[in-house]
Every structure is written in C-alpha cells, then in structure tokens.
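Asks: This is the structure alone, sequence omitted:
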C-alpha cells in the first residue's frame, strides 16, 4: 500500500510519461493483462489510456487492471490510469 507521500512522488515522476497501453472496444482481456504485467516489470510505472469507444466504464476498467496485475493505483486523471508495481529484477524507482 502506497502512502500519500509516495503517491505524490510517483505522480511527479509519471508526469512526462505517455500512455503505453490503450483500452478500446475489446475492453480488458487476458492478453492485455499479461502485457501490462510485463511492462510493469520492466518500467515499474506506466500509464494506460481508456479510449472513448471502450464499452466498459473506466472505473470497471481500472478495477479489472488492478485486480489482474496486482498493481497499485497512483492516479486516475480523466481517462488515464497511472499504475505502479515494484519490480522484482529492475528496481529503478526509489520511493521516499
């Protein structure tokens, strides 16, 4: 569980990042969760964009991704979800 101070630090760190995944008309599927997990292992901090044509509600998408990847929610701003998960091998972010 992230503290408020850690979330503020991660929000600041994630500001220049661009979303690397987009959830569209297919919604969240198993293949997408595997790819998000792999990206989190390499980067620790990623953004996911929920497109307008996604049939699911963005809160449902957020819950499905968090449940499927066991990541921490840093922020949900509009249609962009920022996720953090501590990497087992590629630890690059030092949390305060």
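Replies: Perfect, thanks for sending it. Being a predicted model, the structure only gives us computed values, none of them experimental.
Asks: contacts, neighbours, all on C-alpha from now
Replies: OK.
Asks: which helix in this structure runs the most residues?
Replies: In the chain, with assignment by DSSP state H, the single longest helix is helix 30-43.
Asks: Give me the residues contacting the following helix or strand past it.
Replies: Sequence order places strand 45-50 as the next helix or strand after helix 30-43, per DSSP states H and E. Outside of strand 45-50, the residues within contact range by Cα atoms under 8 Å, 6 or more residues apart in numbering are 10, 14, 17-24, 39-40, 58, 61, 79-85.
Asks: Please compare the first structure with the one that follows:
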C-alpha cells in the first residue's frame, strides 16, 4: 500500500510524462494487459489516455487494470490515468 506522501511523489513524476498507451474502442483485452505488464516491469510508472469511444471512464479503467495486474492506481483525472508497480527485477524509482 502506498502512503499519501509516496502517491504525491509519483504524481509529480508523472506530471511531465506523455501517455504511452491509449484505451480505445477495442477496450481492455488480454494483449493490452500483456503490453501493460511488460511496460510496468520496465518503467514502473505509466500514464494512459482513455479515449471517448472506449466506453470507460478513467477511474473505472484504472480499477480494472489495477485488479488485473496488481498495480496501484496513482491518479485518474479527466481522460488520463497513472498507474505504478515496483519492478521485481530492476527497481528504478525510490519512493520517499
């Protein structure tokens, strides 16, 4: 479980990031989850854009992704969400 101070730190890291994934009309599929899992292992923190035609709200998509991949939902504002999971092999982000 992440504390509010750690969550704030992760939000500040994600502030300058560009979304590298989009959730579109294809929705949340197994291949999408596999790609997210690999990207989380490599980067630890991801910003995802939820398109209007996806049928999901950012918070809803964040909850589904986090329950599927075992990650933490850091932020869901507007149509963007940020998720975090500590890398098992090579941790890069040092939480306060």
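Replies: Arrived safely, thanks for sending. Bear in mind that the values here come from a model prediction, so they are computed numbers and not experimental data.
Asks: May I see the PyMOL selection of the buried members of the contacts of strand 45-50 of structure 1?
Replies: Buried residues within the contacts of strand 45-50 of structure 1, by 16 or more other Cα atoms under 10 Å, are selected in PyMOL with:
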select buried, resi 10+14+21+22+23+39+40+58+61+79+80+81+82+83+84+85
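Asks: Which secondary structure state does residue 92 of structure 2 sit in?
Replies: With DSSP: H, G, I helix; E, B strand; the rest coil as the basis, residue 92 of structure 2 sits in coil.
Asks: ok, now which ones touch the residue nearest the centre of structure 2?
Replies: With distances taken as Cα atoms, centre = their mean, residue 83 lies nearest the centre of structure 2, 2.5 Å away. Residue 83 of structure 2 makes contacts with 45-47, 62, 66, 71-75, as judged by Cα under 8 Å, 6+ apart.
Asks: If we use 10 Å, what do you get?
Replies: Residues in contact with residue 83 of structure 2 (Cα atoms under 10 Å, 6 or more residues apart in numbering) are 10-11, 14, 36, 40, 44-48, 62-63, 65-66, 71-76.
Asks: Now whatever residue of structure 1 lines up with it. Nearest residue, chain neighbours left out?
Replies: In structure 1, the residue paired with residue 83 of structure 2 is residue 83, using TM-score structural alignment. Ranked by Cα to Cα, 6 or more residues apart in numbering and with sequence neighbours excluded, the top spatial neighbour of residue 83 of structure 1 is residue 73, at 5.0 Å.
Asks: Is that neighbour located within a strand, as I assumed?
Replies: Yes. Assessed with three-state DSSP, residue 73 of structure 1 lies in a strand.
Asks: Excluding chain neighbours, give the residue nearest to residue 40 of structure 2 in space.
Replies: Residue 40 of structure 2's closest residue in space is residue 85 (Cα to Cα, 6+ apart), at 6.3 Å.
Asks: That neighbour contacts residue 43, doesn't it?
Replies: Yes. Between residue 85 of structure 2 and residue 43 there is a contact under Cα atoms under 10 Å: 8.9 Å.
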